[in-house]
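Enquirer: dropping a prediction and its sequence here:
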Amino acid sequence: MVHEGKPIYGNPLAQDSLQQLTEQAVLLDHPIIYAGSEAMKMNVTEHVHIDSSWGELKLTIPEYDPEYYLGRDIYQAIVFCTEEEESAYAKSFEGQFDFVRWGPYGIDVLPAGGSKAQGIKPLIDMLGIQLEDTIAFGDYLNDLEMLSYVGHGVAMGNAPEIVKQAARYVTRDVAQDGIKHGLQMLGLLDKEPQEIV
């Protein structure tokens, strides 16, 4: 977690376990994205599962650097595989990593016991913000703990039902300006005037 350019909380993936994870993924032809404090890089030049997953989120595809994880802190990795293929990782790295699926192919790889909620706690402590004044938006299973933890959890309209149930509010789909609409619902943005016909 970084605030105004300064790290305030870190829980990186263990290097030796990350090396083993990478070796297993390469063997199974599953691409990986590594997320450090400065950038995200991927270990393949391109892959259909990354293209489709990142395309849905409308994110810029990370650059290729298969050795980005070496010698630096990596706080999250993303392995791209099917739900059936995921169990091999959970078995191999039980007690070392948590695997949280967020799409048909994408699974977040986190330190065991790590979550977005764990990152929020030190930030609000440092800023002196009350938990009941915090807001988070989420749209998939990797957001469940965070949405339940903050004072005002907002699920996107495209989120699965279990995620909507964990949230306090539900906004529009991400593709329909869901975050803007959610901020208007919460009174943090003025609503746009209605068109006069």
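Expert: Perfect, I can see it now.
Enquirer: for the rest of this, base every contact and every neighbour count on C-alpha atoms.
Expert: Fine.
Enquirer: what's the strand or helix carrying Ala88 packed up against?
Expert: Per DSSP states H and E: Ala88 is located in helix 83-92. When contacts are defined as 3 or more CA pairs under 8 Å, 6 or more residues apart in numbering; DSSP states H and E, helix 83-92 packs onto strand 97-101.
Enquirer: could you give the angle of the strand it packs on to helix 83-92?
Expert: 170 degrees (axes from the mean of the first three to the mean of the last three CA atoms, to 10 degrees).
Enquirer: skip ahead from strand 97-101 and say which helix or strand is next.
Expert: Next helix or strand after strand 97-101 toward the C-terminus (DSSP H and E): strand 106-111.
Enquirer: contacts for that next one?
Expert: If you take CA atoms under 8 Å, 6 or more residues apart in numbering as the criterion, strand 106-111 is touched by 11-14, 53, 75-82, 96-102, 142.
Enquirer: ok, and here's another one to check against it:
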Amino acid sequence: MTYKMIVLDLDDTLLRDDGTISPRNKQALMAAQEAGVKVVLASGRPTYAMKALADELELERFGSYILSFNGAKIINWKTREEPFSSTLAPETAHALYEMSIQEGVSALTYVGDDIVTEQVNEYTHIEAQITGMKIAEVPSFIEAVQVPVVKVLMVEDPDKLVRVEEKLKAKLTGKLNVMRSKPFFLEFTENGVNKGTSLNHLIKQLGIERSEVIAMGDGYNDVAMLEFAGLGVAMGNAPKEIKQLADYVTDTNMNDGVAQVVESFILNDLIPTT
């Protein structure tokens, strides 16, 4: 099989634990791009928090794309055009905030380049560290959110958030997309929007078949794209459930798992045999 696109989750997949791309991963991805393979970054991160990584991999030069906010936005990194964008109405964000209060968890969203929340805690600090965005602690979430937002997060201790997820999934099925991006992050986007549906939109635009796509990830918010891609690859550090549904399991994010897949399934096919 000749693969034309590789789609990569960021945290705990492409990135090492310190948030950097290893030299081997970068070398493999640059070689793939030089050979004409599209490298696409797909993350729950806001667009702002993906810019530096997209630039490091020179996606602008190669005319590639990023899928931010768990697929709620597709951005052409060369033109900065958005062929797909999904948002939640302010009223929907307000309703989710009210649910977070009822469930005793914190809520946050993004307005401009700020993380907006009423409650600053260890989990909002983790999001700020991951994204590089500033936290705007506001007296009223509802008053601060008066424009459409791409997604809302509920953040809390993982054990508690499991119970909240089960309850709200049952309540919101068919109305909103509810998914876990990390054990302590529960994300809400427009119904039907995830990395898989966004990837489907992108490949149709580019004339690429799903069988020609490799997708790699480690988390529950990666499931849709792993199942959609021709080759769905789970990281060695992924939970057991993610590994079980994947077509292939690679090494961990700390042991160049991404590079191993690129080398084996893409670059090796480009080396002439004698």
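Expert: It's in. Just so it is clear, the model here is predicted, and its values are computed rather than measured.
Enquirer: that older thread, next, the angle strand 106-111 makes with the helix holding Ala88 of the first structure.
Expert: Orientation of helix 83-92 of the first structure against strand 106-111 (the same axes, to 10 degrees) gives an angle of 10 degrees.
Enquirer: quick check: helix 83-92 of the first structure compared with the second structure, mean distance?
Expert: Mean deviation of helix 83-92 of the first structure relative to the second structure after superposition (mean CA distance after the TM-score superposition for the first structure): 3.2 Å.
Enquirer: and whatever residue of the second structure lines up with Glu145 of the first structure, how far from Ser106 of the second structure?
Expert: Aligned counterpart of Glu145 of the first structure in the second structure: Ala224 (TM-score structural alignment). With distances taken as CA to CA, to the nearest Å, Ala224 of the second structure is found 26 Å from Ser106 of the second structure.
Enquirer: need the helices for the first structure, in chain order.
Expert: Residue ranges of the helices in the first structure, as given by DSSP state H, are 15-27, 48-57, 83-92, 116-127, 144-149, 161-166, 178-185.
Enquirer: just the buried positions in the first one, please.
Expert: Within helix 15-27 of the first structure, the residues scored as buried using 16 or more other CA atoms under 10 Å are Leu18, Leu21, Thr22, Ala25.
Enquirer: just put the residues you listed in TSV and tack on distance to Gly119 of the first structure.
Expert: Formatted as TSV, those follow (distance: CA to CA, whole Å):
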residue	distance to Gly119 of the first structure
Leu18	20
Leu21	23
Thr22	24
Ala25	27
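Enquirer: excluding its backbone neighbours, what's nearest the aligned residue in the second structure for Lys41 of the first structure?
Expert: When the second structure is aligned by TM-score structural alignment, Lys41 of the first structure is paired with Ile115. Leaving aside its sequence neighbours, Ile115 of the second structure sits nearest to Ile135 (CA to CA, 6 or more residues apart in numbering; 4.7 Å).
Enquirer: what about the one you found, how many residues nearby?
Expert: Close neighbours of Ile135 of the second structure, defined as other CA atoms under 10 Å, add up to 20.
Enquirer: could you do Gly36 of the first structure as well?
Expert: Gly36 of the first structure has 17 nearby residues by other CA under 10 Å.
Enquirer: distance check, it against Asn11 of the first structure.
Expert: According to CA to CA, Gly36 of the first structure stands 11 Å off from Asn11 of the first structure.
Enquirer: Pro66 of the first structure too?
Expert: The gap separating Pro66 of the first structure from Asn11 of the first structure is 21 Å, by CA to CA.
Enquirer: and for Gln20 of the first structure?
Expert: From Gln20 of the first structure across to Asn11 of the first structure, the span is 18 Å (CA to CA).
Enquirer: rewinding a little: show me what the residue nearest to Ile115 of the second structure lines up with in the first structure.
Expert: Looks like Ile135 of the second structure aligns to Tyr64 there (TM-score structural alignment).
Enquirer: tell me the contacts of its match?
Expert: Neighbouring residues of Tyr64 of the first structure by CA under 8 Å, 6+ apart: Lys41, Met42, Asn43, Val44, Thr45.
Enquirer: swap the cut-off to 10 Å and go again
Expert: For Tyr64 of the first structure, the contact set (CA atoms under 10 Å, 6 or more residues apart in numbering) comprises Ile33, Met40, Lys41, Met42, Asn43, Val44, Thr45, Glu46.
Enquirer: likewise for Arg163 of the second structure?
Expert: Contact partners of Arg163 of the second structure, counting by CA under 10 Å, 6+ apart, are Glu103.
Enquirer: the first structure: which residue goes with that one?
Expert: By TM-score structural alignment, Arg163 of the second structure lines up with Glu84.
Enquirer: now check the second structure for the residue matching Ala14 of the first structure.
Expert: Aligned counterpart of Ala14 of the first structure in the second structure: Ala89 (TM-score structural alignment).
Enquirer: burial count for its match?
Expert: For Ala89 of the second structure, the count of nearby residues is 17 (other CA under 10 Å).
Enquirer: so it is in contact with Ile142, correct?
Expert: No. If you go by CA atoms under 10 Å, Ala89 of the second structure and Ile142 don't touch, sitting 11.9 Å apart.
Enquirer: what residues are shared contacts of these two?
Expert: Listed as contacting both Ala89 of the second structure and Ile142 by CA under 10 Å, 6+ apart are Ala95.
Enquirer: picking up where we left off before, deepest-packed of the helices of the first structure, please.
Expert: Among the helices of the first structure, helix 144-149 has the highest mean neighbour count (mean count of other CA atoms under 10 Å), at a mean of 22.
Enquirer: okay, the helices of the first structure in TSV with distance to Thr134 of the first structure next?
Expert: Listed next are these as TSV, based on distance: least, CA to CA, whole Å:
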stretch	distance to Thr134 of the first structure
helix 15-27	32
helix 48-57	24
helix 83-92	32
helix 116-127	8
helix 144-149	9
helix 161-166	15
helix 178-185	12
